[in-house]
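# okay, sequence plus prediction incoming.
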Amino acid sequence: MSFILLLVSLVVLIALRLPIAVALGLSSLLYILLEGMPPVVLLHNMINGMNSFPLLAIPFFILAGGLMNSAGITSRIFAFARALVGWAHGGLGHVNIGASIVFAGMSGAAVADAGGLGSIEIKAMRDAGYDDDFSVGITAASSTIGPIIPPSLPLVIFGVMASVSIGELFVAGIIPGLLMAASLMVMVWWMARKRNYPRDVAFSPKLVGSTFKTAFLPLLTPVIIVGGIASGMFTPTEAAVCAASYAILLGMVIYRTLSWKKLIRVSIETIETTASILLIVGTASVFAWILAANQAAVVFSETLLGLTQNKALILLIITLIVLVIGLFMETIAAISILVPVLLPVSLQLGIDPIHLGIIVILNLMIGLLTPPIGMVLYVLSKVSAIPFERCAKATMPFLVPLIAVLLLLTYVPSITLFLPELLYRQ
């Protein structure tokens, strides 16, 4: 009975639009009190959930992305992407995607991409005559590449919750992230031809060379992160520290566009964001502990395997479950709750946890583009001064290529596992 009340109270609190950390904490506290346990159990499990060394990577990756934005480095990335792919039909749409690929190697968060690059991209597309719906739609869709290509904050959380190698998860996201970009570029090309969107700039090797020169040092960021982790030079946590240090070096010493005032402001914002993320991790850990105590994973596995033993069908069911959860729950909370439930049944079926991690995160990234939660839509609504509902409608066509890539990755695991097997499992 207490467990049923736990689930009901969580649904009610989420429906009342309470912050997800508060909803998880209050529903978990209700269960603990109904079971006659002291309230200190809540705090004890929250601390245990947050007491993880890999989680230290989160504030440093957030700091690195914030510093890159504040130092104006994103404009250098955009200029290079514009020179590289702006010559195609719908040029700025391709530039939008290309810039997101590069920025993905610095921030690891879709919201950071949407907030940092979004304002630059949407303004440039408006000035070039693109309609607002297309501009907002492709900006929202391309921002989901950020948490797939390393570094990735959601993959760090998944790695902690599933007790798997974060390094393997990082390299596993490279090919899927590039596939997402390619599918979105095909969509942009088709829409640009249909709507007669212009080419942005003529291709010029000289322009590519000059913009590459100005963006070269920022472009080294993903090389340092991924190369360092893949070579074994440092752990993902140490890579995050290196990324933040490198961002400070670029902003304060080399480009001198980052003042002490900006550094302090970004640091405070990083503390606030990290605190909110860890609060979600802590309360979600308590909720996951209650699920484990009530053998929710066992019940779920038995129920699912009782319905069918078909691996392909079970993968589809898991995908649909995660997609629905992503509509209503914040990414970090969803990962913390879903992983303990989905991982056992996945292992029983022989699904590699690295493969599971990528398809779960991509599912949840699609959730960021859909109401009612849709955090990326809220950010772009603010950036573009366009109503949330219109942003959601504008993004719908771009969900088609993302879902197509999701299904491809779900049923062809070798795409995801190629690099981890090449670099880590020989």
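Received, thanks.

# switch to C-alpha atoms for all contacts and neighbour counts from now on
OK.

# isn't residue 349 up against residue 312?
No - at 10.1 Å, residue 349 and residue 312 do not qualify as touching, with contact defined as C-alpha atoms under 8 Å.

# between these two, which one's more packed in?
Set side by side, residue 349 and residue 312 show more neighbours around residue 349, with 14 against 11, by other C-alpha atoms under 10 Å.

# nearest spatial neighbour of the more buried one, chain-adjacent residues omitted?
Excluding its sequence neighbours, the residue lying closest to residue 349 (C-alpha to C-alpha, 6 or more residues apart in numbering) is residue 311, at 6.7 Å.

# try it against this one:
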Amino acid sequence: MGTVTLMLFGILVILVLFNVPIAIALAAASLLVVLIEGSVPLSLFIQTSFSSMDSFPLIAIPFFILAGDIMSRGGMARRLVDFIQSIVGSLTGSLGIITIIASFIFAAISGSGAATVASIGAILIPYMLKSGYAPGYAASISASAGALGPIVPPSIVFILYAVMSNTSISDLFISGIVPGILVAIALLIVNYFICKKEGFGSLKVALVAKEKVGFWKALNEAKWALLAPILILGGIYGGIVTPTEAAVVAVVYSLIICIFFYKEIKFNDFIGIFLKSSHTSGSVLIFVSAASFFGQILSIERIPQFLADTLASWTTNPLIILLLINIFLLIVGMFMETVAAVLIFVPLLLPIVIPLGIDPIHFGMIVCLNLSLGLITPPLGINLFIGSNIANVPFERTFKYVAPIFGALLIVLLIITYVPSITLFLPNLLGG
């Protein structure tokens, strides 16, 4: 891992410093290394780029994004936001609170951080900007709330981890409930202090109606939106559909509700909805493609194996091993797409932690939470990329607000790492 590794990361850093888009920087750095080093055929770029997207679980992403766009355009997501607003009222940082809670609920529909940011952020970021929130913060809190996607069931990352580790998908889904709530609470606390300090939300802007919507009216209007997570998770838990099939169910359900019940989608709207969903999905999948090729080069150069072996040789203390793995995965999440990271590193790290008595379900939560933080950390930061696009703000202007959010989530990560009962309580209770 000598010259090639330095060359790979050196080129990537230089390109990022010159404001080259992250996806292009990842692909370009990998391609330049392949051309200069010469030991890897150039055709591997095309093969890896296409094969990384030729994945059944990944099909769920564009379908969930489409479902989110339909819900947004058809009034479902708006009614969900109205319902939460009727509960939150005019608390400090109320729009941030609504963003976090709505993202938590929507994560139980989409199973994807990117889809959550694209759907909820598209509704709430414009209102945050009108209410005096800094564009960088509006993008940051939406992106951070979207990081709930990989740890709130039905998480696609959980499914990939379960396949790689031969563990129960149902147990992983159940184990994500309490950590997901802890992450949401941490975001709510940080949102309060930032909004209090910066004075965000001083302008009173109604989200939808000119008059405040009452609780019972908002609940009645939002009942179909609130039913969506129950329908999707119930179908998955009941073994009726796979998560990818559930994404299709979400699309069909949202179409039926928005066309025949809310009656806010017309035939002419479909072109715009499909174009918007295609644009968002394409942006995300380009990241997947570029990051997968970057990860493939890392794998060919045996960088993951070297790091994993080095980690195991330093110590056999479980507490220190978990701390080192956390640091390692946080760095990995900064440069590698979540799916690729799970596929590459889980088989390498599991043989290290299992002999130490660490439960694979608990370790799965550690891995997924670590990599979910990668969604909001540069240079990759897919969620930040989506949020900054919606807020029309440069990527780097989000860093000021992402730093304290990341710090709070890091505390949650350490708590979950060293208190395994938080993760294992519900699976053990229901399983026992």
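Yep, it's here. Because the structure is a prediction, the values reported are computed rather than measured.

# list the TM-score for the superposed pair.
Overlay of the two chains. TM-score (TM-score structural alignment, normalised by the length of the first structure): 0.80; 416 aligned residues with a C-alpha RMSD of 3.8 Å.

# what separation is there between the alignment partner in the second structure of residue 85 of the first structure and residue 53 of the second structure?
Counting by TM-score structural alignment, residue 85 of the first structure corresponds to residue 88 in the second structure. Going from residue 88 of the second structure to residue 53 of the second structure by C-alpha to C-alpha, to the nearest Å gives 40 Å.

# quick one, what contacts residue 143 of the second structure?
117, 121, 375, 376, 383, 384, 386, 387 (C-alpha atoms under 8 Å, 6 or more residues apart in numbering).

# tabulate those residues (CSV), appending distance to residue 244 of the second structure, secondary structure and neighbour count.
CSV is the format used below for the contacts of residue 143 of the second structure (distance: C-alpha to C-alpha, whole Å; DSSP: H, G, I helix; E, B strand; the rest coil; neighbours: other C-alpha atoms under 10 Å):
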residue, distance to residue 244 of the second structure, secondary structure, neighbour count
117, 19, helix, 36
121, 23, helix, 28
375, 21, helix, 29
376, 24, helix, 30
383, 21, helix, 30
384, 24, helix, 32
386, 22, helix, 24
387, 24, helix, 32
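
# surely residue 241 of the first structure is in contact with residue 60?
Yes - if you go by C-alpha under 8 Å, residue 241 of the first structure and residue 60 touch, sitting 5.6 Å apart.

# how much space between the residue nearest to residue 197 of the first structure when sequence neighbours are not counted and residue 128 of the first structure?
Closest residue to residue 197 of the first structure apart from its sequence neighbours, by C-alpha to C-alpha, 6+ apart: residue 90 at 5.1 Å. As defined by C-alpha to C-alpha, residue 90 of the first structure lies at a distance of 10 Å from residue 128 of the first structure.

# and for residue 94 of the first structure?
For residue 94 of the first structure, the distance to residue 128 of the first structure - C-alpha to C-alpha - is 14 Å.

# between the two, which one's more packed in?
Set side by side, residue 94 of the first structure and residue 128 show more neighbours around residue 94, with 29 against 14, by other C-alpha under 10 Å.

# and the contacts of stretch 49-60 of the first structure?
In contact with stretch 49-60 of the first structure (C-alpha under 8 Å, 6+ apart) are residues 153, 156-157, 160, 236-241, 243-244, 270-271, 274, 278, 281-282, 285-286.

# circling back: for the match of residue 85 of the first structure, what are its contacts?
Here residue 88 of the second structure is in contact with 94, 97, 98 (criterion: C-alpha under 8 Å, 6+ apart).

# many thanks, we can stop here.
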